[in-house]
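J.: Fold the following and give me the result.
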Amino acid sequence: MLRYLLIALIFVSPLSFAELSQDELQQVLEPRIEGLKFLTKNGMLLDAIRTQNREGRSLDEIKKIDEEWKAGKSPLIKELQENKAGSFLKNIIIQQADVYNEAFLTDIQGANVAAYPPTSDYWQGDEEKFTAAFNGGEGKIFIGKVEMDESTKTNAVQISVPMEYNDETIGVLVIGVKVSVLEAEKLKGQ
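T.: Now for the predicted structure:
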């Protein structure tokens, strides 16, 4: 039986997961989504977002940091991996490296609050993974397409969940799920 399972895994192409509809992806990822909903209640993560939101950075400041980040010159690259929220996300990724390839947390404007490993850019506010999940402040779960993640060089799908405080969306949590997990979940469901 194990032999057939391994053979089946070899012949399931990552491209076939790229062809799944959003509903099919959601069904395969449902156990992961439920776990992420639990994380959205974490007080330490919510406090980190609320603290950054209170700083009130302008979009111009965020874009300047974004340019420094992309050039590898921002001290925030290291700081956002080592702050409390970054360390928490790092532990999740390291402990579940067979499942997840990355995790990051944004503020209300889509600027990173914490990230592990570092994202390819600081500002997520112009990307669908943020805009769809933030949803104009209404918050909703968003599942991206299966694709090669630029920052981790891993085939994965990103799940974005709104972070809410007092029924208000204050940021977004994004976690990348490796394609190998999709393969295993899909086989379990057959």
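J.: CA atoms for contacts and neighbours, from now on please.
T.: Fine.
J.: Name the helix or strand for Leu36, please.
T.: Counting by DSSP states H and E, the element that carries Leu36 is helix 22-39.
J.: which strands and helices sit next to that helix?
T.: Using 3 or more C-alpha pairs under 8 Å, 6 or more residues apart in numbering; DSSP states H and E as the contact criterion, the neighbours of helix 22-39 among helices and strands are strand 142-143, strand 154-165, helix 179-189.
J.: of the ones you listed, which approaches Glu30 most closely?
T.: Evaluated over the helices and strands packed on helix 22-39, closeness to Glu30 peaks at helix 179-189, with 9.6 Å, by C-alpha to C-alpha.
J.: Contacts for that closest one next, please.
T.: Outside helix 179-189, the residues within contact range by C-alpha atoms under 8 Å, 6 or more residues apart in numbering are 9, 12, 14, 17, 28-29, 98-99, 146, 155-157.
J.: Can I have the buried ones of those as a PyMOL selection?
T.: The command below creates a PyMOL selection of those among the contacts of helix 179-189 that count as buried (16 or more other C-alpha atoms under 10 Å):
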select buried, resi 14+17+28+29+99+146+155+156+157
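J.: Next, the structure of the following sequence, for comparison with the previous one:
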Amino acid sequence: MAAIAQGPELVAAITAQNETTSGYDQAKIDALDTQWRAEVDASSKPLIDEVLANAASAYLLGVQEASEGLYTEIFAMDAKGLNVGQSTVTSDYWQGDEGKWQNTFLAGAGAVDIGDVEQDESTQIFQSQVSIPVLDDAGTPIGAITFGVNVEYL
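T.: Below you'll find the predicted structure:
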């Protein structure tokens, strides 16, 4: 997982998004998250489509497909907890209020957050979310990444 988190495509995408989102206040973050949640069930999905079409999402989708069922989802977040790339659509855009981001990005190198095993409603697969920070070349956290791990695969 750590090697995947340090993929050059992912690090570059998070670094670029951090430059864009560094000035976002909580109102802007909340507005984007509200837009994302509305788009999940809508026919028009400009924000979701933009994220799914980027290089980071293509990289994460490739990793998920190559895992042969081990990973049920993979998504990466920036320094604000906003999605940068993802292999599948998440229910929300802002993860900054959740342990998967707070317990990894804020904790720094070596941090790991392991969620409870839960049954995914759509796939009926039992999975746990495992999250770690994404680091730059100096070892400084620039974001975080979450892997949905199919525990039935283990």
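J.: before we move on, the earlier item: what's the helix holding Leu36 of structure 1 in contact with?
T.: 143, 159, 161, 182, 185-186, 189.
J.: Could you find the counterpart of Asp107 of structure 1 in structure 2?
T.: The pairwise alignment with structure 2 assigns Asp107 of structure 1 to Asp78, based on TM-score structural alignment.
J.: right, and its match touches Ile142 too?
T.: Yes. Look at Asp78 of structure 2 against Ile142 with C-alpha atoms under 8 Å: they come within range, at 6.4 Å.
J.: Which residues are in contact with each of those two?
T.: Between them, Asp78 of structure 2 and Ile142 share the neighbouring residues 14-15, 18, with contact defined by C-alpha under 8 Å, 6+ apart.
J.: Mark which of those residues are buried, thanks.
T.: For the shared contacts of Asp78 and Ile142 of structure 2, a burial check counting by 16+ other C-alpha under 10 Å picks out 14-15, 18.
J.: The residues you listed into a markdown table, with extra columns for secondary structure and distance to Tyr24 of structure 2?
T.: What follows is these, written out as a markdown table (DSSP: H, G, I helix; E, B strand; the rest coil; distance: C-alpha to C-alpha, whole Å):
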| residue | secondary structure | distance to Tyr24 of structure 2 |
| --- | --- | --- |
| Ile14 | helix | 15 |
| Thr15 | helix | 15 |
| Asn18 | helix | 10 |
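J.: State the three-state secondary structure for the spatially most central residue of structure 1.
T.: Centroid-nearest residue in structure 1: Val174, 2.0 Å away (criterion: C-alpha atoms, centre = their mean). Taken by DSSP: H, G, I helix; E, B strand; the rest coil, the conformation at Val174 of structure 1 corresponds to strand.
J.: likewise Gly72 of structure 1?
T.: At Gly72 of structure 1, secondary structure determined by three-state DSSP is coil.
J.: Likewise for Thr104 of structure 2?
T.: Under three-state DSSP, Thr104 of structure 2 comes out as coil.
J.: Please say which position in structure 1 it maps to.
T.: Across the two structures, Thr104 of structure 2 finds its equivalent in Ala133 of structure 1, going by TM-score structural alignment.
J.: swap in Val149 of structure 2?
T.: Under the alignment by TM-score structural alignment, Val149 of structure 2 pairs with Val177 in structure 1.
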